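[1] 3D model of this:
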Amino acid sequence: MEQPTFDTFYTLGGEAEALYKDKGSKFLAYGYPVTCEEEIKGRLDALRKRYYDATHHCYAWRLGPKGESFRANDDGEPSSTAGRPILGQMLSREVTDALIVVVRYFGGTKLGVPGLIEAYK
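    Have a look, this model is predicted:
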């Protein structure tokens, strides 16, 4: 008789949030365990409504035991400076079934490409 196989993976144990400040900019990070794209859309819509005056709402998500479904979004930041670093952190820790959103309030000083990548990761 063939033994059943079980997929194991890392995900978030619950909702999480963090704050990071750099040169006047404020980055509010939110992490959510998620199970489907509809739930992801709901979380993003809620954050956009709550932080309607923020400069950017950048995010990355992965779904599936091996993270086969994923997306990263820079929301107006220079290409690959926000969503890709967020996704990179999820990949490096093998986290899936999760959504990470970083809400940015621009502080008046440009961080440059390296500074943005560092801030978002």
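
[2] C-alpha from now on. contacts and neighbour counts both.
    Fine.

[3] using the three-state scheme, assign the residue most central in space within the chain.
    Among the residues of the chain, the smallest C-alpha distance to the mean C-alpha position (Cα atoms, centre = their mean) belongs to residue 100, namely 2.5 Å. Taking DSSP: H, G, I helix; E, B strand; the rest coil as the rule, one finds residue 100 in the strand state.

[4] quick one: it and residue 61 touch, right?
    Yes - with contact defined as Cα atoms under 8 Å, residue 100 reaches residue 61; the gap is 6.3 Å.

[5] without its sequence neighbours, what residue ends up closest to the residue nearest to the centre of the chain?
    Sequence neighbours aside, residue 31 is the residue nearest to residue 100 in space, at 4.5 Å (criterion: Cα to Cα, 6 or more residues apart in numbering).

[6] residue 101 versus residue 45, what's the distance?
    When distances are taken as Cα to Cα, to the nearest Å, residue 45 and residue 101 turn out to be 11 Å apart.

[7] okay, those two: which has more neighbours?
    residue 101 (27 against 13; other Cα atoms under 10 Å).

[8] which ones are touching the nearest residue to that one once chain neighbours are set aside?
    Closest residue in space to residue 101, ignoring its immediate chain neighbours: residue 59 at 4.2 Å, by Cα to Cα, 6+ apart. Shown here is residue 59, whose contacts under the criterion Cα atoms under 8 Å, 6 or more residues apart in numbering are 72, 73, 74, 82, 83, 86, 87, 99, 100, 101, 102.

[9] now show me the structure for the sequence below, then we'll compare the two:
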Amino acid sequence: MPYTLAKPTQFIEEIKKSRFIVNAAPVVNPQQAGEFIDQISDPNATHNCWAWKIGQQYRFNDDGEPTSTAGRPILSAIEGQDCDQVVVVVTRYFGGIKLGTGGLIRAYGGSASHCLQQAELIELITRIPVEFHCYYSEWPIIENRLKELDAIIENHDFDAQGVNVSLAITEDKTAILQKNISDITRGRVIIQLP
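    Model (predicted):
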């Protein structure tokens, strides 16, 4: 089961006189990840290397370090800790001793991994988006059933005919949801799942 961070976290480590400052945060989209990277990156640092993973999407950057010695190990640390919806920025202040490619891989990957190990993690629960329309008279009953099923109502708009509903529900409760909505609407509303 994948995890994300409960809140932003920081880890500082010194390796052969180079200072590595790791900042990690939960994110829900690439734009949020990019904003965090821009906010955390120190232009006075030697390198600001980063990686993020959101579902099947991921990106990483070596920021001037030799290819695949910084960004890729940070991404590997994210995956190794079974994290998702996470961005990690490792800021390095060079201390005068070169680490070599193996040393850089261990330093970036290790410090990112240590940061995620000490972070407070929360389990990610995968939810499926669902949309439907019902009559006004049906909405209060449906709304109560949605609460019983722990569905997250993301949006509901009222129009002349009734209510347009957008929600997210865990996969194990979709069959119950489909049956409830069909029963309440007497088969008029059939939920189509993605």
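
[10] residues contacting the residue nearest to residue 100 of structure 1?
    Remark: with contacts taken as Cα under 8 Å, 6+ apart, residue 31 of structure 1 is in contact with 12, 15, 16, 17, 98, 99, 100, 101.

[11] can you say which of those are buried?
    Applying 16 or more other Cα atoms under 10 Å to those, the neighbour count classes 98, 99, 100, 101 as buried.

[12] ok, back up a step: which one among the contacts of residue 59 of structure 1 gets closest to residue 53 of structure 1?
    residue 102 (13.8 Å; Cα to Cα).

[13] how about the helices of structure 1, start to end?
    Counting by DSSP state H, residue ranges of the helices within structure 1 are 37-50, 83-92, 112-120.

[14] out of the ones you listed, deepest packed?
    Per-stretch averages of neighbours, counted by mean count of other Cα atoms under 10 Å, single out helix 83-92 among these, with a mean of 19.

[15] what about that helix, how far off from structure 2?
    Comparison of helix 83-92 of structure 1 with structure 2 after fitting gives an average deviation of 0.9 Å (mean Cα distance after the TM-score superposition for structure 1).

[16] can you report how many residues lie near the nearest residue to residue 117 of structure 1 once chain neighbours are set aside?
    In space, not counting the residues next to it along the chain, residue 117 of structure 1 is nearest to residue 81; the distance is 4.8 Å by Cα to Cα, 6+ apart. Using other Cα under 10 Å, residue 81 of structure 1 has 23 neighbouring residues.

[17] give the contact list for the counterpart of residue 81 of structure 1 in structure 2.
    Under the alignment (TM-score structural alignment), residue 81 of structure 1 pairs with residue 69 of structure 2. If a contact means Cα under 8 Å, 6+ apart, then residue 69 of structure 2 has 62, 101, 102, 104, 105, 108 as its contacts.

[18] now render those residues as a markdown table, adding distance to residue 129 of structure 2.
    Supplementary listing: the contacts of residue 69 of structure 2 in a markdown table, determined by distance: Cα to Cα, whole Å:
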| residue | distance to residue 129 of structure 2 |
| --- | --- |
| 62 | 36 |
| 101 | 44 |
| 102 | 44 |
| 104 | 42 |
| 105 | 39 |
| 108 | 37 |
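
[19] which of those sit farthest apart?
    Comparing every pair within the contacts of residue 69 of structure 2 by Cα to Cα identifies 62 and 102 as the most remote, at 14.3 Å.
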